[in-house]
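sharing a model that was predicted from the sequence below.
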Amino acid sequence: MSEASSPVKLERRGHVGVLVLDRPDRRNALSRDALFAIGRLGRELVADPEIRAIVITGAGDKAFCAGADLKERQGMSTDDVRVQVGLYRSELGVLDRSPKPVIAALNGVAFGGGLELALICDLRVAAPHAELSLPETTLGIIPGAGGTQRLPRVVGEARAKEMILLGRRLDAQQALAWGLVNRVSPEGVSVLDDTLTWIEPIANGAPIAQAAALKAIEDSFEVPLELGLELERTRYDETLRSEDRLEALRAFAEKRKPVYQGK
C-alpha cells in the first residue's frame, strides 16, 4: 500500500510524530488496513530516536474515530471477526507498549473502538464538540478492544459500568469532569495545534526520564506499595546514569533551559 493510499498518515512535527486516521468518509473507522497501518507506523515512531512523543488524531472535524468499520464487518464470518479483534491487541498494542508518551487529540466523536484507541493513550485532549461513548452493549456485544479493562482504570468501576451498561454518551466537559480526558481545547482552536502546544514539556523534555516515569507507573499499578516503591527506585536509577540528568544540573547552574539529547 502506498503512503498516498494509506488510511493512516504520518506527520513529523519536530520531536512529535503525528498519526492521522485519514478516512473521513467513514468517520475514520478502524478497518483492517487502518489497524495494520497504525501498527506499522507506530513501530516506526517508537524506533525513531528523534521522536519523543506520539499524537494520534483523526482527519476532519467530525470524528476522531467512530469505532469498527461496520461496513467491512458485514462481510466477515464469526472467525474473521475474532481475527479482527486480535488485531486490536497486536497492532494498537504498539501504542499501548510505547516507551514514549502517546496522546490522543480527539477532534470529534470517539465511539466504540475509537474510544478504546484513545484509552490506550497516556493522555487525551478533546475538542469542545467531541463526544465519547462505548455503545457496544446496545448492539449486542461488549467492548472488545480493552474497553472493559481500561475504562474502569481511568474513571473508576461505577462510572465505567454506567457508560458501558447504559451506552452513555459523554460530551467533552462531562468527560473532563470524569477524568476521561485531561484537557478540553478552547473554542475555535485546532485540537491538534492545542495538543502540540500543551505537550511541549514532553517534546522538549528528557526522554529517558519520561520513559522511566511511564514504566514506573505502569509496572506498579496493581502491585503492593512496597513493590511499587522498589520498582520506582529501579527506574529512578536509570535516570541517574543519563547524560540528560547532568545537562539539567548544568542548565540550572547556568540559568538556561536544558537541551536534552535522550542519552
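Thanks, I have the structure now. Numbering: from 1, shown residues only.

from here on, just use CA atoms for contacts and neighbour counts.
Will do.

out of everything not next to it in sequence, what's closest to residue 209?
residue 239 (5.7 Å; CA to CA, 6 or more residues apart in numbering).

look up how far residue 233 lies from that neighbour.
10 Å (CA to CA, to the nearest Å).

ok so, going back, touching, the residue nearest to residue 209 and residue 212? I think so.
Yes: the pair residue 239 / residue 212 is scored as a contact, 7.3 Å apart, by CA atoms under 8 Å.

what sits in contact with each of the two?
Counting by CA atoms under 8 Å, 6 or more residues apart in numbering, no residue touches both residue 239 and residue 212.

coming back round to it: which helices and strands does the host helix or strand of the residue nearest to residue 209 pack with?
Using DSSP states H and E, the element containing residue 239 is helix 225-240. Counting contacts by 3 or more CA pairs under 8 Å, 6 or more residues apart in numbering; DSSP states H and E, helix 225-240 packs against helix 207-219.

quick check: angle from the helix it packs on to helix 225-240?
With axes from the mean of the first three to the mean of the last three CA atoms, to 10 degrees defining the directions, helix 207-219 sits at 170 degrees from helix 225-240.

what helices or strands is helix 207-219 leaning on?
So helix 207-219, by 3+ CA pairs under 8 Å, 6+ apart, packs with helix 225-240.

for this structure, what spans make up the helices?
32-47, 70-73, 78-96, 113-120, 147-155, 157-166, 172-178, 191-198, 200-203, 207-219, 225-240, 243-254 (DSSP state H).

alongside the first one, take a look at this:
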Amino acid sequence: MTQDNILLVEERGQTAILTLNRPQAQNAISKALAETLESTLRGIAKRKDIRVVIITGAGEKAFSAGTDLKERRDLSADGKWEQAGALRKANDVIWNLPQPVIAAIQGWCLGGGYEIALNCDIRIASRTAVFSWPEMQLGAYPGGTAGVMFPRLIGRARAKELFFTARKVKAEEAFDLGIVERVTEPGEHLATALALAEEIIANSSPLGCAAVKQMVNLGSDMSVGEAHALNDLLRRPLEGTKDYEEGIQAFFEKRRPVWRGE
C-alpha cells in the first residue's frame, strides 16, 4: 500500500494490480493520487519481474469519477493547472511504460479517470461501465491528455461528437466505438484482465512486448518512411538478445521459453 492507502498495490505472480482507492469519493483523482500513481509506475518500470500492470478502481460504483473537483474548487488558476499537470505526468508514464497496461473498468469512468483508461494499452469494461467528459459542462475540456489521445483512438469526428455533447456512453456502445476491447458481465472485469495478463505473459517476451508497444504508440502517427526507420531502430537490437536465442531454442525443443529480459 502507498501513501494514506489512496493507491493499493497488489502483486499476483508477474502482474501488478494498482487500485485507485478513494471509494468514498468515487476514486476521484486528487493531486496526491496522481503523483502516487506516477511514482509507483516509475518504480514498476524498472522491474523485470513485473510483466503486466492492471489499473482498476476500488468498489463497484466507479473506476474513477474524474478529477477531484472538491480539491479543485478552491485552487487558483495555477493550482488547477498543477493538479491537471500531475495527471498528465501519470498518464505519460502509463503510455511509455515498458510493460503492457490494462484498465479494468467498472461503473463511472469520467474525465480524468477516462483519461487514465485512454492511456492504457487495453481496456476491459464491465457492463456497468459508463464513460463521459463532464469537463465540457464545467467551462473547460479534459486536460489530462484526452484531446490528444481520444481522436487517435476513435477518430476525429467521433471524438468531437462525444466531447461536444458530453453524453454518457455505456459499455456496449464503448465497445462498438473502439473505446474498449472487451465487455464483461458485472464483477468480472478484473478476473478477465488477470486472465488476459496471463495470456500476455505466456505468449510474448518482455523485450518484444516493450518494443512493439513503443512501435505502435509512436509509429501510428508517423509517415510510412519514418515508421519504417523507427521499426528498424526498435527491432534490430532484439536479434542479439539472450531472450531471442532462448525463444528460438525453445521452439525447436517444443517447450515454453524462459524469459530473462536480456
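Sure, I can see it. Please read all numbers here as calculations on a predicted model, not as lab measurements.

let me see the TM-score of these two.
After superposition, the two chains reach a TM-score of 0.95 (TM-score structural alignment, normalised by the length of the second structure), with 261 aligned residues with a CA RMSD of 1.5 Å.

one step back: quick check: the helix holding residue 239 of the first structure compared with the second structure, mean distance?
Its aligned residues in the second structure lie a mean 1.4 Å from helix 225-240 of the first structure after superposition (mean CA distance after the TM-score superposition for the first structure).

which stretch of the second structure lines up against that helix?
Counting by TM-score structural alignment, helix 225-240 of the first structure falls onto residues 224-239 of the second structure.

report the buried residues of the matching stretch.
227, 230, 231, 234, 238 (16 or more other CA atoms under 10 Å).

and the first one, how far from residue 217 of the second structure?
Right, residue 227 of the second structure. Here residue 227 of the second structure is placed at a distance of 11 Å from residue 217 of the second structure (CA to CA).

can you check the last one too?
In this structure, residue 238 of the second structure lies at 18 Å from residue 217 of the second structure, with CA to CA as the measure.

what's residue 12 of the first structure aligned with over in the second structure?
Using TM-score structural alignment, residue 12 of the first structure sits opposite residue 11 in the second structure.

quick one: contacts for that match?
residue 17.

which residue lines up with residue 63 of the second structure in the first structure?
So residue 63 of the second structure corresponds to residue 64, using TM-score structural alignment.

so its match sits right up against residue 26, yeah?
No: in this structure residue 64 of the first structure lies outside contact range of residue 26 using CA under 8 Å: 10.8 Å.

so for the two, which residue has more residues nearby?
Higher neighbour count among residue 64 of the first structure and residue 26: residue 64, with 36 against 17, using other CA atoms under 10 Å.

leaving out chain neighbours, which residue sits closest to that one?
residue 58 (4.4 Å).

the one you found: how many residues sit nearby?
If we define neighbours as other CA under 10 Å, then residue 58 of the first structure has 28 of them.

likewise for the one 3 residues further on?
The burial metric for residue 61 of the first structure, expressed as a neighbour count using other CA under 10 Å, is 17.

surely it and residue 109 touch.
No: judged on CA under 8 Å, residue 61 of the first structure makes no contact with residue 109 at a distance of 9.0 Å.

which residues touch the residue nearest to residue 64 of the first structure?
Residue 58 of the first structure neighbours (CA under 8 Å, 6+ apart): 20, 21, 22, 24, 28, 64, 65, 105, 106, 107, 108.

and with 10 Å instead?
8-9, 19-24, 27-29, 64-65, 104-110, 192 (CA atoms under 10 Å, 6 or more residues apart in numbering).

likewise for residue 177 of the first structure?
With CA under 10 Å, 6+ apart, residue 177 of the first structure has these contacts: 155, 183.

that one and residue 122 of the first structure, how far apart?
17 Å.

what's the answer for residue 235 of the first structure, then?
18 Å.

what do you get for residue 164 of the first structure?
21 Å.

between the two, which has more neighbouring residues?
Neighbour comparison, residue 164 of the first structure and residue 122: the larger count goes to residue 164, with 22 against 16 (by other CA under 10 Å).

just give me the neighbour total for the residue lying closest to the more buried one once chain neighbours are set aside.
Among residues not flanking residue 164 of the first structure along the chain, residue 134 sits closest, at 5.7 Å (CA to CA, 6+ apart). Counted with other CA under 10 Å, residues neighbouring residue 134 of the first structure total 28.

same question for residue 251 of the first structure.
Residues lying near residue 251 of the first structure (other CA under 10 Å) number 14.

list the contacts of it.
Contacts of residue 251 of the first structure by CA under 10 Å, 6+ apart are 245, 257, 258, 259.

from residue 259 of the first structure, how far out is it?
Residue 251 of the first structure is 8 Å from residue 259 of the first structure, by CA to CA.

what do you get for residue 150 of the first structure?
35 Å.

then residue 120 of the first structure?
Residue 120 of the first structure is 29 Å from residue 259 of the first structure, by CA to CA.

give me the more crowded residue out of the two.
The neighbour comparison of residue 120 of the first structure against residue 259 (other CA under 10 Å) goes to residue 120, with 23 against 13.
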